[in-house]
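Visitor: Sharing a sequence plus its predicted fold:
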Amino acid sequence: MSVLIELAVGDPRAGTRHVSLADADAIAAAATELGAAGLRLLDRADDRLATDPSVAGAYLAGRHDGLAYVIDASTTNNAPYNLARRVLSFDRATGRGVGLVLRPGSGDEVSDAVVPDTTATDSAERWLEYARILSGLWASFPADALLGDQEAAIVADDSRIRPIDHEGRFYRVAGPLDGPATTRGLPTTVVADAAALGWGRVAAVADTVIVELDDIDGADGALTAALEAAGRRRADVTLLVRVDGDVDPAGLRARSSDAGTDGFVVAPTGDAESIADAVRRLVPALASPAGVPA
């Protein structure tokens, strides 16, 4: 089974899950050696902001290219075009692909200034519209549209680059993005708020779903049913269970297997050494050698 390590990079004095960039670097090195699939980098923890995950992730990816990276961001204060561009730039830089945990929230000052429907307030509906905009933007400049043909003086085939011209209840976004996707495919959409969003919305867009350990029972069945209703296959979506650093790995593997999950997000707390100890204890016991997050 695949294992992601959850970290919040920032001032260690900010809470029990924040680690310095240097400590995150050491934890990433250990995670790589022990067979973890990748890192999930939070944008906030313990009600305190962390270093922008795309910035911290860019540094770590430059040093640990054997890991996949999943970064958190909220709809709040993030205009869809800007976030799509930032994630795709990070995706191109990693060489391994990037996942985005899009969290539901409110809007941003750029989008709110031209909101199509001022009565639209439901955060779950906002989230779904936002997630679909991201997917559209990431696909708006296909990798093979970038030609770089010096002899013909053609940079890109602009007939392949299409604006999304989206106008919904919450957002107006024309697009396209100004840089291409990678040949690996598009960034993956990761959902960590299924209970708040509803399985129907999750199934419409998710590539990976993270559930808490307390919610593991029935999650596979709910996801499977919602995917079937959306015309999708359960095999195409990864289901991960998030656990703290104090779990018994043998019991967790057995419970997870019975529940139909595909892997783990290990979210230890404490100082950097406590987090590193949890990584050293849990990753070898939980990880499969070839695990990937999505």
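Guide: Alright, I've got the coordinates. All values reported here derive from a predicted model rather than from experimental measurement. Numbering: from 1, shown residues only.
Visitor: Only C-alpha atoms from now on, for both contacts and neighbour counts.
Guide: Noted.
Visitor: is it true that residue 56 touches residue 7?
Guide: No. With contact defined as Cα atoms under 8 Å, residue 56 does not reach residue 7; the gap is 10.4 Å.
Visitor: Those two - which one has more neighbours?
Guide: Set side by side, residue 56 and residue 7 show more neighbours around residue 7, with 29 against 20, by other Cα atoms under 10 Å.
Visitor: For the residue nearest the centre of the chain, give me its contacts.
Guide: By Cα atoms, centre = their mean, the chain has its centre lying nearest to residue 100, at 2.4 Å. Taking Cα atoms under 8 Å, 6 or more residues apart in numbering as the criterion, residue 100 is in contact with 70-73, 87, 187-190.
Visitor: Put this next to the previous one:
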Amino acid sequence: MTRTIVLDLAVGSSRSAADAIEIAAVARDTGVTAVRLLDGDPDDVLDTTVVAAHLAGRFPESHWIVDAPTTHNAPYNLARRVLSLDRATGGRTGLALRAGDGDEVSEATVPDRTATARHRRWAEYAGVLTGLWESFPAAALLGDQATGVFAESTLIKPIDHEGRFYRVAGPLDGPSSPQGRPVLVADARDDLDWADVVAKADAVVVSRAQAPEAAARLAEAFERVGRRRADIAVLGRVELPADDTTAERTATRLADWAERYDFDGLELVPTGDHDRLLALLRALVPRLGPSGGATLRAALGLPEPIGAGS
């Protein structure tokens, strides 16, 4: 059985850009479905969208998930950056939106200054992102030189969002991507409302500690929201062992764990030094039977997003 295999990668003080290139090459060669570029302290980690653009130029057939928190990221600016990356990579990009605080741009016009709950901010932010990503459908882009018409303006619609945390008019200034819009990933470690995850996200990452309760919580959320299980990819997050001596046994154990909790795949967290990580990836990943596809959405086995073709 093929599964989604996502590899975590933090580029900065702990792993250099040169190391990242070597890891990304092995990830490509072993069939890793996507590389998730982790965000963190600016002194420790480079901007994930910049790193993704750099790596995607070298490995155009690979898929990328960039981390970004709500903190210090205005929704319009982040939506534009990620969609630009998604178009540049031919629909091979996703965003893992992390729950956080606000940003300097949005705080200047925040509708409700008493609103502070991070999980509520995440839900509103996620809705703004998807609205913006679908505000300029690809069908609107005409580029008709004979008539001089660049786009069908009636298809481009502002989202005119006004919520507790954000005011965003939109639309974006560029069309949707080959996969409709970037894949939106939720991380359950952020203590999000499961109903918000099911309603807003295309994929969710569940930690080992959360695994026993995830199936029941998700089932309840699917019933509340009215979406199908097949609409979302559920990934189990697990640390890799520090060596490559038990790759076959580790692959069997991870596959059994994923099946037990009905995960669609795994997110692998590297441990150990650089050379051992490369050896382990070469030994382990092919045994897990990773999935692939022309776009990240296809590689995750996800349906086309509602509204993407309108």
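Guide: That came through, no problem. Small disclaimer: the values here were computed from a predicted structure and weren't measured.
Visitor: quick one: TM-score?
Guide: With the length set by TM-score structural alignment, normalised by the length of the first structure, the two chains reach a TM-score of 0.93; 287 aligned residues with a Cα RMSD of 1.7 Å.
Visitor: Can I take it that the residue nearest to the centre of the first structure is in a strand?
Guide: Yes. Checked against DSSP: H, G, I helix; E, B strand; the rest coil, residue 100 of the first structure lies within a strand.
Visitor: Map it across to the second structure for me.
Guide: Alignment note: residue 100 of the first structure maps to residue 95 in the second structure; criterion TM-score structural alignment.
Visitor: ditto for residue 8 of the first structure
Guide: That one, residue 8 of the first structure, aligns with residue 10 by TM-score structural alignment.
Visitor: Report the secondary structure state of residue 54 of the second structure.
Guide: Quick answer, by three-state DSSP: residue 54 of the second structure is helix.
Visitor: Next: residue 24 of the first structure.
Guide: helix.
Visitor: mind listing the strands for the stretch 101-250 of the first structure?
Guide: 146-149, 154-156, 166-167, 172-173, 188-191, 208-212, 238-243 (DSSP state E, counting those that start in this stretch).
Visitor: Identify whichever of the ones you listed lies nearest to residue 94 of the first structure.
Guide: Closest to residue 94 of the first structure of the strands of the stretch 101-250 of the first structure, according to Cα to Cα: strand 188-191, at 13.6 Å.
Visitor: Tell me the mean distance between that closest one and the second structure once they are aligned.
Guide: Once fitted to the second structure, strand 188-191 of the first structure is off its aligned match by 0.8 Å on average (mean Cα distance after the TM-score superposition for the first structure).
Visitor: Where in the second structure does that strand fall?
Guide: Under TM-score structural alignment, the match for strand 188-191 of the first structure is residues 183-186.
Visitor: how distant is the matching stretch from the center of its chain?
Guide: Its chain's average C-alpha position is 4 Å from that of stretch 183-186 of the second structure, according to Cα atoms, centre = their mean, to the nearest Å.
Visitor: Quick one: map residue 282 of the second structure onto the first structure.
Guide: Counting by TM-score structural alignment, the partner of residue 282 of the second structure is residue 280.
Visitor: Please name the residues that touch that match.
Guide: 30-31, 34.
Visitor: And the helices in the second structure?
Guide: Remark: helices assigned in the second structure by DSSP state H are 17-30, 48-58, 75-88, 104-107, 118-133, 194-200, 211-225, 247-260, 274-288, 296-299.
Visitor: As TSV, those with distance to residue 237 of the second structure would be great.
Guide: Converted to TSV, the helices of the second structure look like this (distance: least, Cα to Cα, whole Å):
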stretch	distance to residue 237 of the second structure
helix 17-30	17
helix 48-58	20
helix 75-88	23
helix 104-107	32
helix 118-133	20
helix 194-200	16
helix 211-225	9
helix 247-260	10
helix 274-288	14
helix 296-299	18
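Visitor: Among these, which comes closest to residue 37 of the second structure?
Guide: With Cα to Cα as the criterion, residue 37 of the second structure lies closest to helix 48-58 of the helices of the second structure, at 5.8 Å.
Visitor: what about the equivalent of residue 153 of the second structure over in the first structure, how many residues close to it?
Guide: Using TM-score structural alignment, the equivalent of residue 153 of the second structure in the first structure is residue 158. By other Cα under 10 Å, 12 other residues sit near residue 158 of the first structure.
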